[in-house]
Structures are given as structure tokens and as C-alpha cells.
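Colleague: After the sequence you'll find the predicted model.
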Amino acid sequence: MTLFTGLSAFPLTPADAKGELKPELLQSFLERIVEAGADSIGLLGSTGGYAYLTPEARKHTLRAAVECVAGRTPLIVGVGALTTDVAEDLARNARWAGVDGLLLAPMSYQPLTDEEVFRHFEAVAAAGELPLCIYNNPSTTKFTLSPELIARLAELPNVTAVKMPLAADGDYAGEMQRLRAMTPEGFAIGYSGDWGAKDALLAGGACWYSVVAGLLPEPALALNRAAQAGNAAEAERIDHAFAPLWALFREFGSFRVMFAIAESLGFGSIAAPRPLLPLDQAYRIRVEDALRPLLQVAA
């Protein structure tokens, strides 16, 4: 499969109590993804907490990841930053490190205009010189990329894909049809938002950019493969096993829940960056209950 298709697994960036990267633990997460057979790894996405990390911490994380997976599984790295200069530097560093692709979200503090976002992407894509996926994530960036802006960005050199949020009306087929009519042939339209992945993939989505695959790659891959093969009954069966976990993702946010999953799977206590707080013990019990049917799918 080509880059930005299939299953892209997004791991946590594990840190100790002082906020220092635990490289061995990160590499343990990456090994699980590689061994499961995911189509790519999405390093330093939202699940990787990129927005909370300094540029140097991100470069350190990237070095540890490349050391582990280079040449085995395609590596996509998030290079979003508040300023274009920093994002350009991260993109160049990613290219020098030997990654396969970039993921870029329009991070902001001051609200951005469409023209500002276009010029930001233009500069970062040129600096990285790698296939780049547009990260349309309005729930965190507070900026929604319109179909018209996505189409304009898709004309830029190196911009080859978009990572879309879940369709508000659930009409993935219609949304993709409209975007495909506006973008170059081969432009890959994929989706994040794990609890809607089944429907997006069955409708023809090119890629599932998956939070849960960062720690549970095998059941995520089973769901991905069933849906992309058009096997709706099998995809529904696996998605039903995920349902308790999807409920937790919607209630608390997938980022918080992933830290609880890591502890439940025996990876120890990994603290989310402050000011985020861990889930209370009662909710952690719900996480453990939600994992049981998924471990059976993995088996």
C-alpha cells in the first residue's frame, strides 16, 4: 500500500515524572505496531502529545523512533507548530532523519485566516520536501479547513493527502465524493476519530489514522482490513467489541484514556502532560473492562 493509506497507528510519547522521554518504552510501543503489520506509524500526532513538547523533545523522540523502525514500517511525523519557522525546522529535521512523510495541522493562538494557513502549509511543505498530509483537526486547532482550502492546498507540491475529522452528518461517501471532485487524482482522503472509523472506511476512506492502534494494533488492524475489504458484517462485529472503549473516548477524550490503557496493559504509570489529570480509579476499571473483548479479537 502507498503512504497515507490503510492503517496508520499513533503511539503515545511516554515520559517520566520529570517529562523526559522514555525511549525504551516508546520503542516497545513501536515494536508492537511493526509486528502487528500496520501500514504506517504516525509519530507525534495528537496522541503523541506533540503540542505539549518542545522542538528539542520532539527531535529526541523522532531519533528514538527512527532508530527502532527505519526501513521496516513507513514513519509519518507531525510537524505542526505555532510558528512557521519552527514548523519548517521540524520538517527539515524530519527529512534529514529519514522519515517517509509529514503530518501538518494549522496550530494557532491568534485565529488564522485561510490565506495564513495556505502560506504556512506552502512554506512547510517546501522545507520538508516529503509527502505531506493535511491534518484537519478543528477540535484541537479551532480552525476548520474548508473543502475549498483543502483543494487549494492539494495543488501544492508534496501535499498528497488529508486527515479528516469525522463527518458531522455521517455522510462520508458524499464528503469524499465532493473532495475527490476538487482535488488531484490519487489525493488520499482518510479519517481520524476512532469511533467512526468503521463507517468512514466502509464508505471508501483511504486511511484510518488511529489512536487506539498505538497500543492495540492487532484489533485495530482487524477492523481496518475488514472494512476496507467491504466486509460490513465482520467490521460491525469487531467495531461492536470496541464499543465500550469508544464510549470512554467520547466521554473523556482518547488522549486521557490511552494513558489508562497503557497502565492496564502493564506498561506502568505514564503521566499525561500537566495540567491534564489521570482518570479516576473508577474509570480505570471501566477501561480494563473495555479491553477484555478487544484482547480476544487480538488473539
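Modeller: Perfect, I can see it now. Numbers count the residues shown, from 1 in each chain.
Colleague: Every contact and neighbour count from this point should use C-alpha atoms.
Modeller: Fine.
Colleague: the strands in the stretch 1-150 of the chain, which residues?
Modeller: Using DSSP state E, counting those that start in this stretch, the strands of the stretch 1-150 of the chain run over 6-9, 40-43, 75-78, 101-104, 132-135.
Colleague: Residue 67: how many residues sit nearby?
Modeller: 11 (other C-alpha atoms under 10 Å).
Colleague: Please apply the same query to residue 193.
Modeller: Residue 193: 21 neighbours (other C-alpha under 10 Å).
Colleague: I figured it hits residue 210, correct?
Modeller: Yes: here residue 193 lies in contact with residue 210, judged by C-alpha atoms under 8 Å, at a distance of 7.4 Å.
Colleague: for the biggest strand by length in the chain, packing partners?
Modeller: What stands out as the longest strand in the chain, according to DSSP state E, is strand 159-164. For strand 159-164, the elements it packs on are strand 132-135, helix 147-154, strand 188-191, judged by 3 or more C-alpha pairs under 8 Å, 6 or more residues apart in numbering; DSSP states H and E.
Colleague: Can I get the ones you listed in CSV including mean neighbour count and distance to residue 220?
Modeller: Shown next, in CSV, are those (neighbours: other C-alpha atoms under 10 Å; distance: least, C-alpha to C-alpha, whole Å):
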stretch, mean neighbour count, distance to residue 220
strand 132-135, 27, 21
helix 147-154, 17, 28
strand 188-191, 25, 14
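Colleague: Any chance of the ones you listed in JSON lines with distance to residue 107 as columns?
Modeller: Converted to JSON lines, these look like this (distance: least, C-alpha to C-alpha, whole Å):
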{"stretch": "strand 132-135", "distance to residue 107": "10"}
{"stretch": "helix 147-154", "distance to residue 107": "16"}
{"stretch": "strand 188-191", "distance to residue 107": "19"}
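Colleague: so which of the ones you listed comes closest to residue 281?
Modeller: strand 188-191 (31.4 Å; C-alpha to C-alpha).
Colleague: if we can go back for a sec, what angle do helix 147-154 and the longest strand of the chain make with each other?
Modeller: 150 degrees (axes from the mean of the first three to the mean of the last three C-alpha atoms, to 10 degrees).
Colleague: How far away from the center of its chain is strand 159-164?
Modeller: 12 Å (C-alpha atoms, centre = their mean, to the nearest Å).
Colleague: Could you do stretch 203-220 as well?
Modeller: With C-alpha atoms, centre = their mean, you get 9 Å for stretch 203-220.
Colleague: take a look at this one as well, against the first:
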Amino acid sequence: MFSGLSAFPLTPMSENGIDEAAYIRLIERLAQAGVDSIGALGSTGSYAYLSRAERLRTTQLAVRHAGGVPVMVGIGALRTRDVLALAQDAQAAGASGVLLAPMSYQRLTDDEVFGLYETVTRALSIPLCVYDNPGTTHFEFSDALHGRIAQLSKVASIKIPGVPADPAAAQARVARLRALIPAHVTIGVSGDGFGALGLNAGCEAWYSVIGGLFPQLTLDITRAARAGNPQEATRLSDRLAPIWALFAQHGSLRVTAAAAEILGLVQSPCLPLPLRSLDGQARQHLKAALDQLPH
């Protein structure tokens, strides 16, 4: 489940709770498209804004409606005890894997982050993906730290935050990390504008935000790259260039939420306050970009 396209859906919600009907529709849409895995409760799934009970319910819904597609569940939290409780919930709900980012309020040290993964992996019966997302956690993994963590039992993949824009530099970056981690641990690219570039550079997986809304298009990109056709993967990714530009300007969560609202997949608003999706001119730019894409 840690190769190919892993699609990360929104968790649509209001201040009254999760919109379960809309969430089920998003999950079933991904399952019907045949994505390789579903990443529930990632950053796009607003995991940090949900209670333990809400996260358990979201996990249960994802597993129940995934149609046999493996579900990876985010278990990040500020305290190790809470991560362990969330891991227990995910396993009990039937998740196929977990995704862990080193959340913090106080800046963490390398040894503290290693200790987190060491403790959590000892308690797991399912595999773990390391979530390297400095844009939200403000913690930057070194390749050396990735190498240490990748030796731990149950670590199966590393989700890296994009690659250099130059193809040769991207290949070199992936090769440097690959040299430090076991062969069974996959490398997955995130930062959707770098998806095709990362896959073409040797990443085995694409952990994709936009895949949660456009699974077929992102599957086509993934399959082209994995089949050794980098030109086609790049061509298909370039169709999404206006979306990538909006991601860079406004953040992928706000853009994805607005896109789901525009497409009628969720009710508006769908984000936990104080977060808001796009409005005004930015929303009009997004709508124009969406009109050019197959839905």
C-alpha cells in the first residue's frame, strides 16, 4: 500500500461535527477510481482539529467505505500518550497502516523525534509511514534522521515534502535518501506540484492532496511515471499548473476545500474554524482552472 497513488481526502465538517454523508461520498469516489491507497486524516483531512472520538469515527467510516482499498490513518498528536491511543484506535478500526508527523508546540530535537517513532513503532501491529511535513510541523528531518528511523520495525515508507525542480537534482535528492534507508522502505513524494517530478526521480509513491478530488487524473500521472514515461507524466501534471500556483499562494488545504465546494462534493463551508476556504478573486481563479479539467 506504500507505492503508487495514495489519495488524501478532505474531512468535510462544520462546527457541529463531521459531515459524514459527504465524507463517505469522497471515500467511495476514491475507491471506485481504484486508487492504490487512501490517506485518511492527513493534513488535508484536518486531523489536528478533531477530537479522539471524531478521529475514530472518521477512521471507521473510511475503512468501511473504502471497498477493500487499504486505508492509512494519520495519528499525529502533541503528546506521545495521545499518539499511542490514536494508534490503538486506528488498528482496532481496521486501518492498514498509520501516518505519523512529529507535531509540537515546543520545537523538537532529533532525539525527541526519534524517541517518538521508536515508542510508537514498538506498539504497532501495522506498518507506519513517516510524515515529513515541515510546512505544518516546523520540524525538518535530516536524511541521517530518516535513516535512523527507517531502521525501526514497522516503518514502511517516508513521505517527503517535494523534490528540487531540476530533474537531475531531484534524482540526486531521492538517491541520497535511498542510500540511507532499507530497500523495503519506500519513498513517497508529497507537495502535489512536485508529484510527477518526484515519481520520475524514483519515488515509489505519490501521497497526493489533489488525488483526493481528482483520482483518475492523478492515477494517470502516477501510472505514466511508474511505467517509465516521464514525458507523459509531466504533460498531465502541467494541466494542473494553475492549481499548483494556487496551492503555493494559499495552501493546499484551503484550495482543495474550495474546489470541493465548487464541484458540489461538500457543503460550504467545510473547514474547521478559524480556517476558511478561498473566496473573492482567488475563488474565481480556481473555478476557471477547474472548468478546464475533467471531473
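Modeller: Looks like it arrived, so ask away. In this text the structure is predicted, and so the values were computed from the model without any measurement.
Colleague: that older thread, so the longest strand of structure 1 corresponds to what in structure 2?
Modeller: Alignment of strand 159-164 of structure 1 against structure 2: residues 155-160, by TM-score structural alignment.
Colleague: with structure 1 superposed, average distance for that stretch?
Modeller: Following the fit onto structure 1, the mean deviation recorded for stretch 155-160 of structure 2 is 0.6 Å by mean C-alpha distance after the TM-score superposition for structure 1.
Colleague: contacts for that stretch?
Modeller: Residues outside stretch 155-160 of structure 2 that contact it (C-alpha atoms under 8 Å, 6 or more residues apart in numbering): 2, 121, 127-133, 146, 149-150, 184-190, 207.
Colleague: And for stretch 52-63 of structure 2?
Modeller: Outside stretch 52-63 of structure 2, the residues touching it (C-alpha under 8 Å, 6+ apart) are 11, 17-18, 20, 24, 27, 40-41, 47, 70-71, 73, 86, 89-90, 93-95.
Colleague: Likewise for stretch 245-256 of structure 1?
Modeller: In contact with stretch 245-256 of structure 1 (C-alpha under 8 Å, 6+ apart) are residues 46-47, 194-195, 211, 257, 272, 276-279, 287, 290-291.
Colleague: now the residues you listed in TSV, with secondary structure and distance to residue 9 of structure 1?
Modeller: Listed next are the contacts of stretch 245-256 of structure 1 as TSV, based on DSSP: H, G, I helix; E, B strand; the rest coil; distance: C-alpha to C-alpha, whole Å:
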residue	secondary structure	distance to residue 9 of structure 1
46	coil	12
47	coil	10
194	helix	11
195	helix	15
211	coil	6
257	helix	16
272	coil	19
276	coil	23
277	coil	24
278	coil	22
279	coil	23
287	helix	20
290	helix	19
291	helix	18
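Colleague: are any of those buried, and which?
Modeller: Buried members of the contacts of stretch 245-256 of structure 1, counted by 16 or more other C-alpha atoms under 10 Å: 46-47, 194-195, 211, 257, 272, 278, 287, 290-291.
Colleague: Which member of those residues is positioned nearest residue 146 of structure 1?
Modeller: Once C-alpha to C-alpha is applied, the member of those that ends up nearest residue 146 of structure 1 is residue 46, at 20.6 Å.
Colleague: Not counting sequence-adjacent ones, nearest residue to that closest one?
Modeller: The spatially closest residue to residue 46 of structure 1, leaving aside those adjacent along the chain, is residue 255, at 7.7 Å (C-alpha to C-alpha, 6 or more residues apart in numbering).
Colleague: Just give me the match in structure 2 for that neighbour.
Modeller: By TM-score structural alignment, residue 255 of structure 1 lines up with residue 253.
Colleague: which residues in structure 1 does stretch 220-230 of structure 2 align to?
Modeller: With TM-score structural alignment as the criterion, stretch 220-230 of structure 2 aligns to 222-232.
Colleague: can you count the residues close to residue 110 of structure 1?
Modeller: Neighbours around residue 110 of structure 1, by other C-alpha under 10 Å: 7.
Colleague: Please, which helix or strand holds residue 195 of structure 2?
Modeller: Here residue 195 of structure 2, judged by DSSP states H and E, is contained in helix 195-200.
Colleague: Where does that helix end up in structure 1?
Modeller: Counting by TM-score structural alignment, helix 195-200 of structure 2 sits on residues 197-202 of structure 1.
Colleague: The matching stretch vs structure 2, mean deviation?
Modeller: Looks like 0.7 Å for stretch 197-202 of structure 1 (mean C-alpha distance after the TM-score superposition for structure 1).
Colleague: Can you lay out the buried ones among the contacts of stretch 245-256 of structure 1 as CSV showing distance to residue 239 of structure 1?
Modeller: Output for these, formatted as CSV (distance: C-alpha to C-alpha, whole Å):
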residue, distance to residue 239 of structure 1
46, 22
47, 20
194, 10
195, 8
211, 14
257, 18
272, 27
278, 26
287, 16
290, 12
291, 13
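Colleague: what's the closest of these to residue 85 of structure 1?
Modeller: Once C-alpha to C-alpha is applied, the member of these that ends up nearest residue 85 of structure 1 is residue 46, at 20.3 Å.
Colleague: Structure 2: which residue goes with the closest one?
Modeller: Under TM-score structural alignment, residue 46 of structure 1 pairs with residue 43 in structure 2.
Colleague: Roughly how far does its match sit from residue 108 of structure 2?
Modeller: 19 Å (C-alpha to C-alpha, to the nearest Å).
Colleague: do the same with residue 241 of structure 2
Modeller: For residue 241 of structure 2 relative to residue 108 of structure 2 (C-alpha to C-alpha), the value is 35 Å.
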